[in-house]
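A.B. asks: any chance you can model this:
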Amino acid sequence: MGKVVLVTGAARQLGGRFVRRVQRDPEVERVIAVDAVTPPHRLGSAEFVRMDIRRSAIARVLAEHAVDTVVHLAVTGGGTGPGSTRSAVKETNVIGTMQLLGACQKSPTVRRIVVKSSTGVYGGTPRDPAVFTETTEPRSLPPGGFAKDAAEVEGYVRGFARRRPDVAVCVLRFANILGPRADSALAEYFSIPVLPTVLGYDPRLQFVHEDDVLDVLRLAAREPRPGTLNSGTFNIAGDGVLLLSQCARRLGRPTVPFLLPAVTWVGSALRAVGVTDFSPEQIRLLTHGRVVETSQMRQVLGFEPRYTTAGTFADFARSRGRGLLPPERVGRAVERVAGMLDVDVDAAEGAKR
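C.D. replies: As a prediction, this is how the structure comes out:
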């Protein structure tokens, strides 16, 4: 008998792609795709069950299909339907995870759980370390948004792991996911013709390619290879970092720096007109940045991403087309302004002396 894999969040782009991808695994016999709304995309030979995981009926689905592997992708920053308010998304993330884990705890067949999380659980403050490891405690817990949801979800997952030590539990903390099909808040931000930024800050950013996300999810759902272990918590990101200013140049999009209070106002205005989800959590990322260590991903999980951070962003940029200005022109303009600022600073220092 092959594996019976249940995938939550199947109506989202990433969930649908994983459902189709995991069906090609020779170890997998059946795939059960679950979501509260009907997916707009094909799911291959998977059996789709329309169900809200906030309901206790998810236990019946596990039992009826004798599910042994659960891949929980329904922890997201936004919903898939027109009525997906922030409160509804939070309920799905947190209450839905609680219901799913409760059902898994009672299931005699479940042997492996993979949970999609985010490096956002580390928060974002000016006092953060240069690089986060999986054991780094955040200086302050995320105050709200998707990052707070992910932190709460991870707490429930740790509790489940203590109660069911016989179940292999793998938590994957993904850096910002980008790629040609990416539908994340950061992808929306980078699609704005002119990018609002925080005056005086040029944050370091890390990305993971959506194709690498599918590959590592598939790896985590399998039995571990010799010398590897696919249970525990792992940071997942491409090698290297990019500054926000470098991203803007490569997109050919000019930036407009605002003081931090003004950026918050601009974010509210953009959300109001539906341009992008420029949330306070997003503003913290674009102020302080975030970089994580990925040695455990390679040494313990045994995963090597195909794309670096720069390669991921390049693939994303190609899919968005040229910006308002050629990248080389944006680069020259930024360098010219930086030179002018250096001259002004030197003149001010000379006047003081």
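A.B. asks: drop to CA atoms for contacts and neighbour counts, all remaining ones
C.D. replies: OK.
A.B. asks: pull the distance from the helix or strand harbouring residue 346 to the chain's centre.
C.D. replies: In the assignment (DSSP states H and E), residue 346 maps to helix 327-352. Averaging C-alpha positions (CA atoms, centre = their mean, to the nearest Å) puts helix 327-352 35 Å from its chain's average.
A.B. asks: here's the other one to compare against:
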Amino acid sequence: MVTSSPSVVVVTGVSRYLGARVAARLAADPRIDRVVGLDPHDPPASLRDLLDGVEHIRADARAATEAIAELGAEAVVHLAVTSVPDAQHGRAAMKEQNVIGTMQVLAAAQGAPGLRKLVVRSSTAAYGASFRDPAVFTEDTEPRAVPRGPFARDILDIEGYVRGFRRRRPGVAATVLRFAPMISSTAETSLTRYFAQPVVPTVLGRDARLQFVHVEDALEVVHRSVIEDHPGTFNVAGAGVLMLSQAVRRAGRVALPLPESALSTGASLLRNLGVEQIGLDQIDLFVHGRVVDTSRLIAEFGFTPRTTAAAFEEFIQAHAAGSTLTVDRLAAAEQAILDGIRKVRAAADAVPDSVPVGSDRS
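C.D. replies: Below is the predicted model of the structure:
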């Protein structure tokens, strides 16, 4: 269903990679008169030129109600959702931005009388990760277990608030886009950094099925959600799957299998190789994998994203010459792992055996 494009669009999260590119793309569309970026932070230097045609209002979600109402927004695109905690402010700040921020943006959208469209970034993490998962998730599949990871829990909260918004404003075309992990030659996410490293920690005994979506395809879907009416919830991913072991081999990296319980510790021990800490969301993905059906997206939008394999191939071609594994770096990694194992064993040996209540043991 195609309708007239909104004249005023507000985009949240324009100081980040995805938000900046969505705002720039919308600003270049002659069917849209005005694009306003709402973000408490100034965009980094690498994004400023991209945002020449975008008005920027430095305001956090608390100020969104007044800003969106005053601007006369006809469409709100909420992209200010982060998948990893900030290194400086931690999990509390992540939840403040994701959950509380979304509540405030939706409250602002509810109070905007001229609003016609709402587009919200979500994630396939909404399905969680469990040994009871189906082979393929559809948009109607409910999580089989409460997710362990903070990002997945935030996504469930966000989508719950959007359902409440739909009940209160049934006349607004509300679109929820569940993106698979994004990848491209230029995107920088926790997952692209993971595969760009010379040594890639994996889960011992597991070989998860993975799906990706190319950033350009994600941008196209968001753009169509704004200029057309596509209410509903949609999986956004490239067709096909890559096994984790395949992805590591194609990237020319060396897999380092670790027990699931030790993966986070093992990743932190490899910081001298540039491998960042891996959170519960990533660990669960690498244990159970996740594959989604995109037939609803293709039928509704008339658009087919490039395949998972094609998106990943572009990424590895761009990183083919980077992060070379040397003998010295591999030796340093091995030594770091051994040191970590010794520390864990020493800590375990220092804990006395528990004594049952009522025992005569002295």
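A.B. asks: ok, back up a step: who are the packing partners of the helix holding residue 346 of structure 1?
C.D. replies: On a contact count with 3 or more CA pairs under 8 Å, 6 or more residues apart in numbering; DSSP states H and E, helix 327-352 of structure 1 meets helix 244-251.
A.B. asks: what's the local residue count around the aligned residue in structure 1 for residue 74 of structure 2?
C.D. replies: When structure 1 is aligned by TM-score structural alignment, residue 74 of structure 2 is paired with residue 68. Number of residues near residue 68 of structure 1 (other CA atoms under 10 Å) recorded here: 21.
A.B. asks: leaving out chain neighbours, which residue sits closest to residue 68 of structure 1?
C.D. replies: Counting by CA to CA, 6 or more residues apart in numbering, residue 68 of structure 1 lies nearest to residue 110, which is 3.9 Å off, once chain neighbours are set aside.
A.B. asks: what secondary structure does the one you found sit in?
C.D. replies: Counting by DSSP: H, G, I helix; E, B strand; the rest coil, the backbone at residue 110 of structure 1 sits in coil.
A.B. asks: that one corresponds to which position in structure 2?
C.D. replies: That one, residue 110 of structure 1, aligns with residue 115 by TM-score structural alignment.
A.B. asks: so where do the helices sit in the stretch 101-250 of structure 2?
C.D. replies: Per DSSP state H, counting those that start in this stretch, the stretch 101-250 of structure 2 carries helices over the ranges 101-110, 150-168, 190-196, 215-227, 244-250.
A.B. asks: how about these in TSV, adding distance to residue 60 of structure 2 and mean neighbour count?
C.D. replies: Below are the helices of the stretch 101-250 of structure 2 laid out as TSV (distance: least, CA to CA, whole Å; neighbours: other CA atoms under 10 Å):
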stretch	distance to residue 60 of structure 2	mean neighbour count
helix 101-110	8	21
helix 150-168	17	18
helix 190-196	24	19
helix 215-227	22	20
helix 244-250	38	18
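A.B. asks: mind putting those into a markdown table with distance to residue 309 of structure 2?
C.D. replies: Formatted as a markdown table, those follow (distance: least, CA to CA, whole Å):
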| stretch | distance to residue 309 of structure 2 |
| --- | --- |
| helix 101-110 | 33 |
| helix 150-168 | 24 |
| helix 190-196 | 14 |
| helix 215-227 | 14 |
| helix 244-250 | 9 |
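A.B. asks: residue 46 of structure 2: which of those is closest?
C.D. replies: Closest approach to residue 46 of structure 2 among those (CA to CA): helix 215-227, 17.2 Å.
A.B. asks: superposed on structure 1, where does that closest one end up, distance-wise?
C.D. replies: Its aligned residues in structure 1 lie a mean 0.5 Å from helix 215-227 of structure 2 after superposition (mean CA distance after the TM-score superposition for structure 1).
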